[in-house]
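**Student:** dropping a prediction and its sequence here:
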Amino acid sequence: MNGFLKYFIAFLGSISFIVAIFLSSVQVAVYGDIDGYFLKEYRKYNVFENVDISENNLMYVTYEMLDYLDDKRDDLVIYTTVNDEEREFFNEREKAHMYDVKNLFNSGKSIRVKCLILTIFTYILVILKDKSFLSTISKGFLGAFTFVLATTITLTAIISSNFTKYFTIFHQIFFDNDLWLLNPEKDLLINIVPEGFFVDTAIRIGSIFIFTIMAISVLSVVLIFVDRKRRSL
């Protein structure tokens, strides 16, 4: 196996690894600090006042909703007090949409597992075929990092120019119905997570993702340097 082929295999494995890191970043961003993040966002967008719900009640709904998305509960039949009235929080349209969101979350988990399996397979292949496998894998990761970083910067520039437009396109790509088109006059879901919440969450995901792959890139540079020093002895 020639040098370029080994590098290319490491590059593909690293692309797969980075996809898994991105999907993990989504999970960390959403589930990593539920009390701190969601409470801060709800206060920032005056959700408690707009919906007329107490902090304790909305955080209860939030935890139950996230448990549902994480397959820890079977339904979204959640009762709480809104506007001084005991009621079911989600209506049928919202439940149907959240079922689609749950399927999207589950697809992400499945893709992450497959990406990690592909990463392990390609890295093992490089290890078996290359005595300087640490250097080769590190170079492959740096190449993948450069490609992904350039792609991320480009997409960020495009999306930030008109977030609403590309947020709509995202829904049109990943959902095959119009259940995501909620009415703020009737549907509470769109009131507790307004567009600004999704902007902040996208930034949060991106920050976790970029920090993680940059940290691994620094480690990759160190490993390349160590390998060169070792071979020069």
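**Tutor:** That came through, no problem.
**Student:** when you work out contacts or count neighbours from here on, use the C-alpha atoms and nothing else.
**Tutor:** Noted.
**Student:** for stretch 187-201, list every residue counted as buried.
**Tutor:** 187-192, 197, 201 (16 or more other Cα atoms under 10 Å).
**Student:** over to stretch 151-163?
**Tutor:** Here stretch 151-163 shows Phe163 as buried, counting by 16+ other Cα under 10 Å.
**Student:** quick one: buried residues of stretch 209-224?
**Tutor:** By neighbour count with 16+ other Cα under 10 Å, stretch 209-224 contains the buried residues 209-210, 213, 216-217, 220-221, 223-224.
**Student:** how about stretch 26-45?
**Tutor:** 26-31, 34, 38-39, 41-42, 45.
**Student:** host element of the residue nearest in space to the middle of the chain?
**Tutor:** Centrality entry for the chain: nearest residue to the mean C-alpha point is Val26, 2.1 Å, by Cα atoms, centre = their mean. For Val26, the host element (DSSP states H and E) is helix 3-31.
**Student:** can you add distance to His171 and give the buried residues of stretch 187-201 back as TSV?
**Tutor:** TSV is the format used below for the buried residues of stretch 187-201 (distance: Cα to Cα, whole Å):
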residue	distance to His171
Asp187	18
Leu188	19
Leu189	16
Ile190	14
Asn191	18
Ile192	18
Phe197	16
Thr201	16
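**Student:** use this one as the comparison:
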Amino acid sequence: MKTKLTKLFSTAIFIFMVLNVPVLAYLYSFNAVAFDSDFYKKEFLKHDVYLTLQSYNIDIINKNVLSYLAGSAAAIENDFFNEREKTHFADVKALIEKVLALYYYSAIIFLLLLSLQFCLSGFDVKKAAKKVFSALALGSILTLLTAFLLFAVANFNFDAAFDIFHNSFFAAGTYTFAPEFEKIVLLYPEKLFLDIFAKIIINAIISSIIIFALSASLLLIFFGSKFKVFFWKNFDGKSNK
């Protein structure tokens, strides 16, 4: 009975590790893209933002915004935005803080799961490594599958997805702006967010490919070429033989 429960618990941990991989991949990518000032400069050029707002130093303005959203600045210190726009940035900052908290907690949880897997493997490094590498490989495949799904959704109707996102996380009426007198939509046009979304997914795809390649290579080197054994025996508990 104890052995069966141990195997069941080990399988549950394995599944949670697999599910945690895409979460970490996407959140890591978000953290890397969201505060990349060089990326924004390229986007401003691409979408003619420098031309539209040529009377403003938008690189300085954007740097101030990113510093505020990252928590390194207490406030947005400029009169480029009105109070309504600044209130929206405060809402965005609160959401980003939750996203980053989820990222850090997910990383901690993954490490805890890894430690538990090691304990349940009887402190056998080889058995634990087999489970971990298999989880990373399967998690990478799951990341790729969800990435293609997200790309399909974005290409089908990004406007609808963008509206659903805002309706889900912001109060109605707090995220719509008039470009005639509110410059936030001129500095950050909707197409820029589509590019950010695509960049996050692309980075996650690259990360997952690298993780899969490394995990699969290590499985091949240390455990042989029968990937099916390493991937699917985790679910029936036979890998502890």
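**Tutor:** Yes, it's here. What you see is a predicted model; the values in this text were computed from it and never measured.
**Student:** kindly provide the TM-score of these chains.
**Tutor:** TM-score of the superposed chains, computed with TM-score structural alignment, normalised by the length of the first structure, equals 0.86; 216 aligned residues with a Cα RMSD of 1.8 Å.
**Student:** re earlier: and which of the buried residues of stretch 209-224 of the first structure is nearest to Glu92 of the first structure?
**Tutor:** Proximity of these to Glu92 of the first structure (Cα to Cα) peaks at Phe209, which lies at 34.3 Å.
**Student:** residue in the second structure paired with the closest one?
**Tutor:** Under the alignment by TM-score structural alignment, Phe209 of the first structure pairs with Ala204 in the second structure.
**Student:** chain center to whatever helix or strand its match lives in, what's the gap?
**Tutor:** Element membership for Ala204 of the second structure (DSSP H and E) is helix 190-223. On the basis of Cα atoms, centre = their mean, to the nearest Å, helix 190-223 of the second structure sits 11 Å off its chain's mean C-alpha point.
**Student:** same deal with stretch 109-127 of the first structure?
**Tutor:** 18 Å.
**Student:** likewise for stretch 47-57 of the second structure?
**Tutor:** The answer for stretch 47-57 of the second structure is 30 Å, by Cα atoms, centre = their mean.
**Student:** got it, and stretch 156-165 of the first structure?
**Tutor:** In terms of Cα atoms, centre = their mean, the centre of stretch 156-165 of the first structure is found 18 Å from the chain centre.
**Student:** residue boundaries of the helices in the first structure?
**Tutor:** 3-31, 34-44, 47-51, 55-69, 92-129, 133-161, 163-174, 189-192, 195-232 (DSSP state H).
**Student:** let me have the ones you listed in a markdown table, adding distance to Glu86 of the first structure as columns.
**Tutor:** Shown next, in a markdown table, are the helices of the first structure (distance: least, Cα to Cα, whole Å):
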| stretch | distance to Glu86 of the first structure |
| --- | --- |
| helix 3-31 | 27 |
| helix 34-44 | 21 |
| helix 47-51 | 13 |
| helix 55-69 | 11 |
| helix 92-129 | 17 |
| helix 133-161 | 40 |
| helix 163-174 | 32 |
| helix 189-192 | 17 |
| helix 195-232 | 26 |
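**Student:** right, so of those helices, which gets closest to Val82 of the first structure?
**Tutor:** Of all the helices of the first structure, helix 47-51 sits nearest to Val82 of the first structure, with 7.1 Å by Cα to Cα.
**Student:** which part of the second structure matches that closest one?
**Tutor:** Here helix 47-51 of the first structure aligns to the second structure at residues 49-53, judged by TM-score structural alignment.
**Student:** which residues does that stretch contact?
**Tutor:** If you take Cα atoms under 8 Å, 6 or more residues apart in numbering as the criterion, stretch 49-53 of the second structure is touched by 44, 58, 186-187.
**Student:** can I get the residues you listed in a markdown table including distance to Ala90 of the second structure?
**Tutor:** Output for the contacts of stretch 49-53 of the second structure, formatted as a markdown table (distance: Cα to Cα, whole Å):
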| residue | distance to Ala90 of the second structure |
| --- | --- |
| Phe44 | 22 |
| Ile58 | 19 |
| Leu186 | 19 |
| Leu187 | 17 |
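**Student:** thank you, goodbye.
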